[in-house]
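>>> missing the sequence, but the structure's below:
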């Protein structure tokens, strides 16, 4: 369920390392395989990340890699065919880039590439207003920490999340939701990107219609945590680059149940906030999941979260679909009677279109 990914250049003099890297990246990235000698003679290829699949144990190879790194400014990672201590020591002498040694789990390499891609996206935040920059940089650290703790069976860090969401509230006071969305648009951690779309949309909308104080805090924190249950979904499903099959979808639909398991026992979390994570896939007509709630059983916070969640999914791009314009997304959502709260959606539509019409 990832955004379409850019090209990755696999630079190799080791066929076995090249094949291992290519197998891990197939379907997730567009891979251009280039022999090391050709890369040296023809120069840099147009890709944000270079994966060097090389025999670090060969002194001449290390010299060639050093030459390439001196002229190439792209992010670099290494896949080594064997663990050669002398070669790794020489490699460490010319670069601090991360490396993997065969055999490895494909998720490891894909994760390293996503982090490398995201570093350039996160550097672009330096041009934002200081409050928005601080909110995003705090959020990416907080979100990654939350997912990591949940995956290791630890409780979510509520105080850190609340502090992070205060910065998001400060950013929302500046207005311009589209600027927030644009800053996140090319981030390659889909779970983070989507949660920040939803969290930002809720906070910006709530601020615009006069919601403040504890209610605004609750919506912002609830938005950040609304998909926390996905931390328990296998990466092979969570990061799948295409549509999920029926079995995979049945597993994905468990994430609200996992959210309840994660959040229900947290001290100090309001039940309405927990409901945002557990019930935002419920529908007004009772055809949603996980509990088939309907009508008055679905509170306003959950109804708002459902709108933000659907809107964020429609305007985002995936490997299997392009993004919609905000107008097209709102038009489609207007046909979701029985699913979404139409009165709240009309207010939301006005807010979003006002944002569009006030663009410079």
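That came through, no problem. Just so we're clear, the structure is a prediction, and the values are computed from it rather than from any experiment.
>>> alpha carbons only for contacts and neighbour counts from here, please
Will do.
>>> tell me the strands in this structure, going along the chain?
Counting by DSSP state E, residue ranges of the strands within the chain are 7-12, 30-35, 49-53, 75-80, 99-101.
>>> in the shortest one, what's buried?
Right, strand 99-101. 99, 100 (16 or more other CA atoms under 10 Å).
>>> Can you get me the centre-to-centre distance for it and its chain?
Relative to its chain's centre, strand 99-101 lies at 24 Å (CA atoms, centre = their mean, to the nearest Å).
>>> Tell me which other helices or strands that strand touches.
Taking 3 or more CA pairs under 8 Å, 6 or more residues apart in numbering; DSSP states H and E as contact, the helices and strands that strand 99-101 lies on are strand 75-80.
>>> The strand it packs on - contacts with which helices or strands?
Contacts of strand 75-80 with other secondary structure elements, assessed using 3+ CA pairs under 8 Å, 6+ apart, are made with helix 15-25, strand 49-53, strand 99-101, helix 106-124.
>>> Point out the one among those that comes closest to residue 312.
helix 106-124 (19.1 Å; CA to CA).
>>> Report all helices and strands that the closest one contacts.
Contact partners of helix 106-124 among helices and strands, from 3+ CA pairs under 8 Å, 6+ apart: helix 15-25, strand 49-53, strand 75-80.
>>> Now that helix: buried residues?
Taking 16+ other CA under 10 Å as the criterion, helix 106-124 shows 106, 109, 110, 112, 113, 115, 116, 117, 118, 121, 122 as buried.
>>> again with stretch 140-153
Buried positions in stretch 140-153, judged by neighbour count with 16+ other CA under 10 Å: 140, 142, 143, 145, 146, 147, 150.
>>> Below is an additional structure, to be compared with the one above:
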């Protein structure tokens, strides 16, 4: 059933404009095939992953991302949906604050791959409706290390892509994971990624929770205070989203 739902959603992508269509079709191929190719010992070049995100960045720069977000919503692969949303919103965030093409590609690839290690997390833990036990939580947290192991197999990968995967669960006060980094130890790209990842998690529909409305999620993030997220960047992210009505409707 799930495969049929996903196939139907992917068939609908054929009617989209070129950048929107290729952004979705090429990134889903990368997301699905990368772990298997690495496990099979195949050579993975960063340029191929970057090319898949080229169309995503072009859609961002052409103000076409609302259609991407709308058309990925009903796909059954939750990890892909979340990662694609993070990639889109990270690239949009970077574009709004004036980053160049190379940085936007790093942000989009980093967003797409930041949780790729969740392929190694058992589905009964990943999709558990109730609270995770301490042991289950330790398994869940291990997805960061698994992501880094996979990304390290990509030839010519930029440091920024690794940093986004490594640091997006760190907190400014040092209580995050996996390394308890804090303050100035946290890279600017990773600070942006942490904000977008939290926003994505709050607004995602999961089996164990309904989605937050975007404005609710932004209020929640602001109320987290300065110990978790970089509130200077949260303010910028909030302004960016609230100024774009079509984007808010697509989330």
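Structure received. Keep in mind it's a predicted model, so treat the numbers as computed, not measured.
>>> Post the TM-score for the overlay when you can.
After superposition, the two chains reach a TM-score of 0.90 (TM-score structural alignment, normalised by the length of the second structure), with 248 aligned residues with a CA RMSD of 2.1 Å.
>>> Out of the buried residues of helix 106-124 of the first structure, the closest to residue 360 of the first structure would be?
The shortest approach to residue 360 of the first structure among the buried residues of helix 106-124 of the first structure belongs to residue 121, at 23.0 Å (CA to CA).
>>> Could you pull up the residues touching the nearest residue to residue 24 of the first structure once chain neighbours are set aside?
In this structure, residue 24 of the first structure finds its nearest non-sequential neighbour in residue 106, 4.5 Å apart by CA to CA, 6 or more residues apart in numbering. For residue 106 of the first structure, the residues meeting the contact criterion (CA atoms under 8 Å, 6 or more residues apart in numbering) are 21, 23, 24, 25.
>>> Please repeat the previous calculation with a cut-off of 10 Å.
Neighbouring residues of residue 106 of the first structure by CA atoms under 10 Å, 6 or more residues apart in numbering: 20, 21, 22, 23, 24, 25, 26, 236.
>>> Need those in a markdown table (columns: distance to residue 80 of the first structure).
As requested, the contacts of residue 106 of the first structure are exported to a markdown table (distance: CA to CA, whole Å):
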| residue | distance to residue 80 of the first structure |
| --- | --- |
| 20 | 10 |
| 21 | 10 |
| 22 | 13 |
| 23 | 15 |
| 24 | 14 |
| 25 | 16 |
| 26 | 18 |
| 236 | 24 |
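>>> that older thread, among the strands of the first structure, which is the most enclosed?
Greatest average neighbour count among the strands of the first structure goes to strand 49-53 (a mean of 25), per mean count of other CA atoms under 10 Å.
>>> picking that back up, most surrounded residue in the contacts of residue 106 of the first structure?
Using other CA atoms under 10 Å as the contact criterion, the top neighbour count among the contacts of residue 106 of the first structure goes to residue 21, which has 25 neighbours.
>>> That one and residue 190 of the first structure: what is the separation?
Distance check for residue 21 of the first structure against residue 190 of the first structure: by CA to CA, to the nearest Å, it reads 22 Å.
>>> Please apply the same query to residue 125 of the first structure.
Distance check for residue 125 of the first structure against residue 190 of the first structure: by CA to CA, it reads 17 Å.
>>> which one of these two has more residues nearby?
Shown here are residue 125 of the first structure and residue 190; by other CA under 10 Å, residue 190 has more neighbours (20 against 17).
>>> What lines up with the more buried one in the second structure?
Using TM-score structural alignment as the criterion, residue 190 of the first structure maps onto residue 78 of the second structure.
>>> before we move on, what about residue 356 of the first structure?
Correspondence of residue 356 of the first structure to the second structure, assessed by TM-score structural alignment: residue 245.
>>> what does residue 251 of the first structure give?
Residue pairing (TM-score structural alignment): residue 251 of the first structure is matched to residue 139 of the second structure.
>>> Next, the contact list for its match, please.
When contacts are counted by CA under 10 Å, 6+ apart, residue 139 of the second structure touches 118, 120, 121, 122, 125, 126, 132, 133.
>>> filter those residues to the buried ones?
Neighbour-count burial (16+ other CA under 10 Å) applied to the contacts of residue 139 of the second structure gives 118, 121, 125, 126.
>>> now for residue 160 of the second structure: what does it line up with in the first structure?
Residue correspondence, TM-score structural alignment: residue 160 of the second structure in this structure matches residue 272 in the first structure.
>>> wait, doesn't residue 311 of the first structure sit right on residue 329?
Yes - Residue 311 of the first structure is in contact with residue 329 according to CA atoms under 10 Å; the separation is 6.4 Å.
>>> The two: who's more crowded?
Neighbours per residue (other CA under 10 Å) separate residue 311 of the first structure from residue 329, with residue 311 holding more: 21 against 18.
>>> List the contacts of that one.
When contacts are counted by CA under 10 Å, 6+ apart, residue 311 of the first structure touches 197, 198, 201, 305, 324, 326, 329, 330, 332, 333, 348.
>>> swap in residue 208 of the second structure?
127, 128, 129, 130, 131.
>>> Distance-wise, check it relative to residue 23 of the second structure.
Look at residue 208 of the second structure and residue 23 of the second structure: by CA to CA, they are 29 Å apart.
>>> repeat for residue 228 of the second structure
As it turns out, when the distance is counted by CA to CA, residue 228 of the second structure lies 31 Å from residue 23 of the second structure.
>>> neighbour count winner among these two?
Here residue 228 of the second structure and residue 23 are compared on neighbour count by other CA under 10 Å; more neighbours surround residue 23, at 25 against 21.
>>> Next up, the contacts around the counterpart of residue 285 of the first structure in the second structure.
Structural alignment (TM-score structural alignment) places residue 285 of the first structure against residue 173 in the second structure. The contact partners of residue 173 of the second structure, taken as CA under 10 Å, 6+ apart, are 180, 181, 182, 183, 226, 227, 228, 229.
>>> before we move on, back to that, with respect to residue 160 of the first structure, which of the strands of the first structure lies nearest?
strand 75-80 (30.4 Å).
>>> Sort out which residues of stretch 152-159 of the second structure are buried, please.
153, 154, 157.
>>> for stretch 180-194 of the first structure, same thing?
Residues 180-181, 183-194 are the ones in stretch 180-194 of the first structure that count as buried (16+ other CA under 10 Å).
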